[in-house]
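[1] Starting from these lines, generate the structure:
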Amino acid sequence: MGVLRDIDETQAPLMDHLAELRTRLLRSVFVLAIAFGVCFYFADPILAFLARPLANAFPDGQGKLVYTKLYEVFFVEMKVALFAAFCVSFPFIANQLWAFVAPGLYAKEKKAFLPFLIATPVLFLTGASLAYFVVMPTAFRFFLGFQGNAGDLAIEALPSAGDYLSLVMQFILAFGVCFLLPVLLLLLERAGLVSRKALSKVRSYVVVGVLAVSAVATPPDPGSQLILAVPLYLLFEGSLLLMLILERRERKPDGEDAGASDPV
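    A predicted model of the protein is given here:
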């Protein structure tokens, strides 16, 4: 009977956690649906904002987007609304995730995890802003530079709305996710899966990996690849520096020499 009582007692908290998870998921979906409805209503201004780098890249500023399928623009606006709705509702979704996980953490663990939760949207927004304000205009001017004449034929860029939106989302997501590298490295270091000294010994491999990621995540033009590769490597070095600072701070209460030289 004691075993059955223990099973019942363990099942009850599990069901409570599942019920709470269901509630928070439903809240997140509800907020996402409301944000999607609002963003779909403003889909045209949002699409115009996303298309501004392309419009400014045309030499005469008179570029246009075309569509070859009757339903293409409708689904483009659906994707735009969903993309914008997720960006708008992400703070609420992250808050619901934190509210579900936080009660199971110790105070020290909450204090250690909270900076990562704050840094994630900041770094993602920084990468997305770099893509929108710097990389996309540079890449689009490069691509549009191939317009001209081939003999008696005129070569003119007529990008479709669907292809352009896919390219914009690729730029924004690629730069946003890649800028989360410090969060990933610091979490792995906190979990004991990697160490600063081990990472500092593989810098040459990191350079190759950064170049490979930049080549895959961006269109095939050298400018946009370098614009992603350079900040990505600087973020790697910044992560090592931050690990070193945290190590020295943790050694101070133990009476060790905090001023000793310790190369990054």
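
[2] make it CA atoms for all contacts and neighbour counts henceforth
    OK.

[3] Mind giving me the packing neighbours of whichever helix or strand Leu82 is part of?
    Leu82 belongs to helix 72-101 when assigned by DSSP states H and E. Applying 3 or more CA pairs under 8 Å, 6 or more residues apart in numbering; DSSP states H and E, we find helix 72-101 packed against helix 2-41, helix 43-57, helix 161-178.

[4] One more pass at 6 Å, please.
    Under the contact criterion of 3 or more CA pairs under 6 Å, 6 or more residues apart in numbering; DSSP states H and E, helix 72-101 touches helix 2-41.

[5] this one next, for a side-by-side:
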Amino acid sequence: MASPEPEPQLDLQQGLFSHLIELRSRLLKACAMVLIVLLALIPFANRLYSLLAQPLVARLPQGAHLIATEVASPFITPLKLAFYTSLFISMPVILYQLWAFVSPGLYKHEKRLARPLLLAALVLFYIGCAFAYFLVLPAAFRFLTAVTPAGVEMMTDITHYLDFVMLMFFAFGLCFEVPVAVVILAAVGVVDVAKLRSVRRYAVVGAFAIAAVITPPDITSMIMLAVPMCLLYELGVLAVRWLVKPREATE
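    Prediction:
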């Protein structure tokens, strides 16, 4: 007769199965939120694209305009933008579902630190995207239209424009996460306040190097990203003093 399965192993399998079920439930709720927002935005997809294209269209020379080089682009491209926007709007719900799944396994001090970090990461990402749309993109397109050679008519494909702007949003959103990254590094014991202050000059150089790679090829856009990154680094140093206790940084 076969020996009965050990209870610890059975409990482990049941626990893993219950976690997988909960994960599926959380993912379905997050996907449902994205789908609901997407369905609500589809009727406004063309209007959304017009808003997104405004920083470029307002600075195009007289008679220039955006073009569609593929047959399905006038339909597919606004639909893609509606999907990206639905992800953008649904991100608080997605992060909440993620938090609800992982929070039961965190210690009390980890929860105390994770909550403000998640909120700060979301807000900073939104601020980075808004900064790119309202300040950086107009400056970049003003430069690009000014340096267009004589005899060349600037007409940008709508799909390429969407890809470029989404890349800028993602890049600026990530770059604005500097304070969150600094706090996480301090929380796991990689750095402390003294170390962060001692490498400040290297952080400034790194910020300008990253800005030179990410931004369009004009000095204004580079400065407009590098300077906020330096300020956010200083904000991260202050956040380490406020949020990370010495015992948390050394555990």
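
[6] care to give me the TM-score?
    After superposition, the two chains reach a TM-score of 0.89 (TM-score structural alignment, normalised by the length of structure 2), with 244 aligned residues with a CA RMSD of 2.0 Å.

[7] Superposed on structure 2, what's the mean shift for the helix holding Leu82 of structure 1?
    In the superposition against structure 2, helix 72-101 of structure 1 averages 1.2 Å from its aligned positions (mean CA distance after the TM-score superposition for structure 1).

[8] what's that helix aligned against in structure 2?
    For helix 72-101 of structure 1, the aligned range in structure 2 is residues 73-102, judged by TM-score structural alignment.

[9] Tell me which residues of that stretch come out buried.
    73, 77-83, 85-94, 97, 99, 101 (16 or more other CA atoms under 10 Å).

[10] which strands and helices sit next to whichever helix or strand comes after the helix holding Leu82 of structure 1?
    Tracing the chain past helix 72-101 of structure 1, the next element assigned as helix or strand by DSSP H and E is helix 107-130. Identification of packing neighbours for helix 107-130 of structure 1 by 3+ CA pairs under 6 Å, 6+ apart yields helix 161-178.

[11] once aligned to structure 2, how far is the helix it packs on on average?
    Averaged out, helix 161-178 of structure 1 is 1.2 Å away (mean CA distance after the TM-score superposition for structure 1).

[12] before we move on, what about stretch 29-41 of structure 1?
    Mean for stretch 29-41 of structure 1 is 2.1 Å (mean CA distance after the TM-score superposition for structure 1).

[13] and for that stretch, what span of structure 2 is it aligned with?
    Counting by TM-score structural alignment, stretch 29-41 of structure 1 sits on residues 31-43 of structure 2.

[14] Buried residues, the matching stretch. List them.
    By neighbour count with 16+ other CA under 10 Å, stretch 31-43 of structure 2 contains the buried residues 33-35, 37-38, 41-42.

[15] go on, stretch 178-190 of structure 2?
    Those would be 178-184, 186-187, 189, for stretch 178-190 of structure 2 by 16+ other CA under 10 Å.

[16] Closest one of the residues you listed to Lys108 of structure 2?
    Ala187 (14.0 Å; CA to CA).

[17] now what about stretch 226-238 of structure 1, what contacts it?
    210-211, 214 (CA atoms under 6 Å, 6 or more residues apart in numbering).

[18] give me that answer again for 7 Å
    Where contact means CA atoms under 7 Å, 6 or more residues apart in numbering, the residues beyond stretch 226-238 of structure 1 that reach it are 135, 175, 178-179, 181-182, 210-211, 214.
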